[in-house]
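Q: Provided below for reference: sequence and predicted model.
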Amino acid sequence: MQNRRASLSDVAKALQLSPSTVSRALAGHKDVSEATKERVRLLADELHYQPNQLAAALRRGRSNTLGVLVPHITGHFFPKVLDGIAVEASKAGFSVMIFQSNEDSKQEKKNIELLMNSQVEGILVSLANTTTDFSHFELARQQNVPLVFFDRVMEDFRGSNVSAVILDDYLGAYQLVSHLIEQGCTRIAHLTGLRHLNIHRNRHQGYRDALTAHGLEINEDYVAQCEMNQYGGAQAITEMLKLPAPPDAVFASNDLAAAGAMQVIKAHGLRVPHDVAVAGFSNEAFTTLTEPMLTTVDQGCETMGISAVRLLQKMLNPNPDRLAQPRNVVLKPKLIIRESSLRRP
């Protein structure tokens, strides 16, 4: 027993009692004598026995556990969202199981299967960037397990048990590009990620519509799909700086790519923002440490996590007095203007 966790059966066998009697003794049932309760408690302490709370909850028909699946737990965004989820879930009496897909759709599928086998009461998920087939979510939809997608969502995946919490990425991008235009920028590059993901698709559309609304032509030479990291941003802007009329501003779909672009721009002897203004998206913690500090869009990470849990609670406990429960939450972005884009007072 020293090499494994003591079980209820171990305690029962040692005391020559039935497992049900041990269970009732530990629960303080009146039909078990005080002497037996004391014997059970003493041995349970000696063996460091801990009851299986999940199994007990399942016997009651509730696991009180939420599953969470994120692409990764690096950087600023997802850890902050997870913090919001954990705090709000704890307030509601839920435990949280957290898995990461590592941006791998196959791992995402395995994790969903594990969560379903664990009989979680609901699943909060942000998609891997390689996910294009959504069939692994079908079982949850069919079994009516509440699914709340956040940030990276499936816009065409619907059901009575499917909801979403997203940021208005389109508005954030539109406002940011409009700001760059107001600073006198006319050749604005856009570094975008895979556009089958709603976040990059909507930010790209906001970029295009802002240019059009301000009377600027869309030049596809200034649009690059790249890895959303420092290397990807650096590589993309290196090629653009070779153009006959290189960009005078860069809007990256995340802050890491923007930081990579900024490094290359400065390495070419150009000044940020005077020669090339730079802006990102997400408000990562390092954006106040760059030189100059990086203009970006705050996504309200904790609010997204809190909203996802609250939405799931409404799905678990629908209000019979309301004809329809809210199925989606759209958060407003916050433009954070810093020195990297300020070309005019």
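A: Alright, I've got the coordinates.

Q: alpha carbons only for contacts and neighbour counts from here, please
A: Fine.

Q: Surely Ala261 touches Glu239?
A: No: the pair Ala261 / Glu239 is not scored as a contact, 10.7 Å apart, by Cα atoms under 8 Å.

Q: the more surrounded of the two?
A: Applying other Cα atoms under 10 Å to Ala261 and Glu239 shows that Ala261 carries more neighbours, namely 29 against 13.

Q: For the helix or strand hosting that one, buried residues please.
A: Element membership of Ala261, judged by DSSP states H and E, is helix 255-267. Of the residues in helix 255-267, those scored as buried under the neighbour-count criterion (16 or more other Cα atoms under 10 Å) are 255-265.

Q: can you put the residues you listed in a markdown table and add distance to Arg338?
A: Supplementary listing: these in a markdown table, determined by distance: Cα to Cα, whole Å:
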| residue | distance to Arg338 |
| --- | --- |
| Asp255 | 13 |
| Leu256 | 16 |
| Ala257 | 17 |
| Ala258 | 13 |
| Ala259 | 14 |
| Gly260 | 17 |
| Ala261 | 16 |
| Met262 | 14 |
| Gln263 | 17 |
| Val264 | 19 |
| Ile265 | 17 |
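
Q: with these in mind, which one is nearest to Glu339?
A: Set against Glu339, the nearest of these by Cα to Cα is Met262 (12.4 Å).

Q: which residues touch that closest one?
A: When contacts are counted by Cα atoms under 8 Å, 6 or more residues apart in numbering, Met262 is found next to 234, 272, 278.

Q: Scan these and report the most crowded one.
A: Of the contacts of Met262, Val278 is surrounded by the most neighbours, 31 neighbours in total, counting by other Cα under 10 Å.

Q: Any idea how many residues pack against the residue lying closest to it once chain neighbours are set aside?
A: Excluding the flanking residues, the one nearest Val278 by Cα to Cα, 6 or more residues apart in numbering is Val250, at 4.8 Å. When neighbours are counted by other Cα under 10 Å, Val250 registers 28.

Q: how about Val250, secondary structure?
A: Each residue gets one of three states, and Val250 gets strand by DSSP: H, G, I helix; E, B strand; the rest coil.

Q: correct me, but it touches Ala189?
A: Yes: because the distance of 4.7 Å satisfies Cα under 8 Å, Val250 is recorded as touching Ala189.

Q: My guess is Gln299 contacts Asn283. True?
A: Yes: at 7.3 Å, Gln299 and Asn283 qualify as touching, with contact defined as Cα under 8 Å.

Q: what helix or strand does the nearest residue to Ile73 once chain neighbours are set aside sit in?
A: If the residues on either side of it in the chain are set aside, Ile73 comes closest to Pro79, at 5.6 Å by Cα to Cα, 6+ apart. Pro79 belongs to helix 77-91 when assigned by DSSP H and E.

Q: got another, please set it beside the one above:
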Amino acid sequence: MNRKKATIHDIAKELNITASTVSRALNDHPRISDDTKLAVTRIAKELRYRPHNLAAALRSGKSNILGVIIPVADRNFFGSIVRGIEEIANHANYQVMICQTYEDPKKEAAAVQALMNSRVDGIIASLSKNTLDFSHFNKVIDEGIPLVLFDRYNDQLEISHVVIDDYQGAYKAVVHLIQQGCRRIAHFTNVQKISIYRERLRGYKAALQDYNIPFVPDYVIESDMQLLDGRRSMEKLLTLQEIPDGIFSSSDLGAMGALQVCKENNINIPQQIAIIGFSNEPFTMFSDPPLTSVDQHCKRMGNIASDIFLEETKLSGTEKFIPKKVVLMPELVIRKSSLRKS
């Protein structure tokens, strides 16, 4: 059975006072008597009154809500970043509203519109892998709403972003494999229109070049980088005349898929094939053998994205915010899956 939502006018009618008096009482205005405040609170509870936050945001120009857009919530990488965002935002009295895009540009555009309709004070987002049209983000910029990107960004958007140095992360990983004796190193990557995967491929190639190891196109396999993709990529590599002796995957899930196939084919890890992933997901510590991976400092990335948002909100209307680019240095966490030498 539908129940009509109570308004301040309903409370005012019950108490025979004005709606403005009710509003002031609910907001603990000093000029309203304690008796009136108690009466308003009692009737509001009886009528199950709930304040209209959107209307309040329209009046004040501030909702104290921060919108966050992520591809998926069930990955530790994005979950840790959200924790980092909330840690700073909550301390500054902001609530966080989270939307998932599932890598769908249409869902991403709808999420942006929904957050704007909710009058959020800012948006922190990671782009969908498949986004080519950025007009929905340009709307945010045109409305003067602070917008910060993390992990995935695009140079077409002249806004603040927080990323890690993907080139250096890849370079460190491949150099480690080379120093462990690997000479035929394969690379699992994703669509090259996304900057993070372009940079990881660039770091992979640079490490090979610096150590005079020839680049073999057949060793680079593009996929969605999920567990099944890693399995299929490894199976494809096993059909080559010269099987790789090292794998650098741009995702931990892809690396785990490769590790599973190797074990099923009685291939010793790391002595026959050494494997490195990217993201340092919690499961990497518990695989057999434990998986070497590149740590992206997720929580810190979220902290910094929130800090940038708060900094932009503090500017006066006449001040122009200069977008910030923050690049974090990744850390290679070495475990048994790549450690051929003590």
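A: It's in. These numbers were taken from a predicted model, which means no experiment stands behind them.

Q: Would you map the strands across the stretch 51-200 of structure 2?
A: For the stretch 51-200 of structure 2, the strands defined by DSSP state E, counting those that start in this stretch cover 65-70, 95-100, 122-125, 147-150, 160-164, 185-189.

Q: how about those strands, which one is nearest Lys314 of structure 2?
A: When those are ranked by proximity to Lys314 of structure 2 (Cα to Cα), strand 122-125 comes first, at 12.1 Å.

Q: show me what contacts Gly67 of structure 2?
A: Shown in contact with Gly67 of structure 2 (Cα under 8 Å, 6+ apart): 96-99, 115, 120-124.

Q: For Ser316 of structure 2, see how far away it is.
A: 21 Å (Cα to Cα, to the nearest Å).

Q: For His297 of structure 2, give its distance to Thr284 of structure 2.
A: Noted for His297 of structure 2: a distance of 15 Å to Thr284 of structure 2, by Cα to Cα.

Q: And those two? Which one has more around it.
A: Legend: neighbour count by other Cα under 10 Å for His297 of structure 2 and Thr284, higher for Thr284 (23 against 19).

Q: what residue of structure 1 matches up with the more buried one?
A: When structure 1 is aligned by TM-score structural alignment, the residue opposite Thr284 of structure 2 is Thr287.

Q: In contact with that match: list those residues for me.
A: Under the criterion of Cα under 8 Å, 6+ apart, the neighbours of Thr287 of structure 1 are 255, 293-296.

Q: Try it again at 10 Å.
A: Going by Cα atoms under 10 Å, 6 or more residues apart in numbering, Thr287 of structure 1 touches 255-256, 258-259, 279-281, 293-296, 338, 340.

Q: one step back: list the residues that contact both of Val250 and Ala189 of structure 1?
A: Shared contacts of Val250 of structure 1 and Ala189, defined by Cα under 10 Å, 6+ apart, are found at 177, 222-223, 237, 278.

Q: ok, which pair from those residues is furthest apart?
A: Taking every pair in the shared contacts of Val250 and Ala189 of structure 1 and measuring Cα to Cα, the maximum separation is 17.2 Å, between Val177 and Ile237.

Q: Quick check: Phe157 of structure 1 vs Thr132 of structure 1, distance?
A: With distances taken as Cα to Cα, Phe157 of structure 1 is found 12 Å from Thr132 of structure 1.

Q: ugh, typo on my part, it should be Arg327 of structure 1
A: Shown here: Arg327 of structure 1 relative to Thr132 of structure 1, a distance of 23 Å by Cα to Cα.

Q: The two: which has the busier surroundings?
A: Neighbour tally, Arg327 of structure 1 and Thr132, criterion other Cα under 10 Å: the higher count belongs to Arg327, 18 against 12.

Q: wouldn't that one be in contact with Ser307 here?
A: No: in this structure, Arg327 of structure 1 sits apart from Ser307 without contact. The criterion is Cα atoms under 10 Å, and the distance is 11.6 Å.

Q: overlap in contacts of the two?
A: Contact criterion Cα under 10 Å, 6+ apart; residues bridging Arg327 of structure 1 and Ser307 by contacting each: 148, 164-165.

Q: list the contacts for the residue most central in space within structure 2?
A: For structure 2, the residue lying nearest the average C-alpha position, counting by Cα atoms, centre = their mean, turns out to be Phe78 (4.3 Å). Counting by Cα under 10 Å, 6+ apart, Phe78 of structure 2 touches 69-72, 84, 126, 151, 298-299, 302.

Q: go with 8 Å
A: The neighbourhood of Phe78 of structure 2, defined by Cα under 8 Å, 6+ apart, consists of 70, 72, 298.

Q: Of these, which are reproduced in structure 1?
A: For those, the contacts that are reproduced in structure 1, applying both residues aligned by TM-score structural alignment, their matches' Cα atoms under 8 Å, are 70, 72, 298.

Q: Among the residues you listed, which one sits closest to Arg24 of structure 2?
A: Each of these was checked against Arg24 of structure 2 using Cα to Cα; the closest is Ile70, at 38.5 Å.

Q: how about Thr212 of structure 1, secondary structure?
A: Look at Thr212 of structure 1: counting by three-state DSSP, its state is helix.

Q: what residues are up against it?
A: With contacts taken as Cα under 8 Å, 6+ apart, Thr212 of structure 1 has the following neighbours: Ile218.

Q: What's the match for it in structure 2?
A: With TM-score structural alignment as the criterion, the equivalent of Thr212 of structure 1 in structure 2 is Gln209.

Q: and the gap between its match and Ser126 of structure 2?
A: From Gln209 of structure 2 over to Ser126 of structure 2 the distance is 32 Å, taken as Cα to Cα.

Q: ok, now Pro214 of structure 2?
A: As for Pro214 of structure 2, its distance to Ser126 of structure 2 is 34 Å (criterion: Cα to Cα).

Q: Repeat that for Thr21 of structure 2.
A: For Thr21 of structure 2, the distance to Ser126 of structure 2 - Cα to Cα - is 44 Å.

Q: Gln168 of structure 2 maps to what in structure 1?
A: Counting by TM-score structural alignment, the partner of Gln168 of structure 2 is Leu171.

Q: do Glu222 of structure 2 as well
A: In structure 1, the position corresponding to Glu222 of structure 2 is occupied by Gln225, as judged by TM-score structural alignment.

Q: Could you tell me how many residues sit around the closest residue to its match other than its chain neighbours?
A: Distance criterion Cα to Cα, 6+ apart; nearest residue to Gln225 of structure 1, sequence neighbours excluded, is Thr192 at 4.8 Å. When counting by other Cα under 10 Å, one arrives at 25 neighbours for Thr192 of structure 1.
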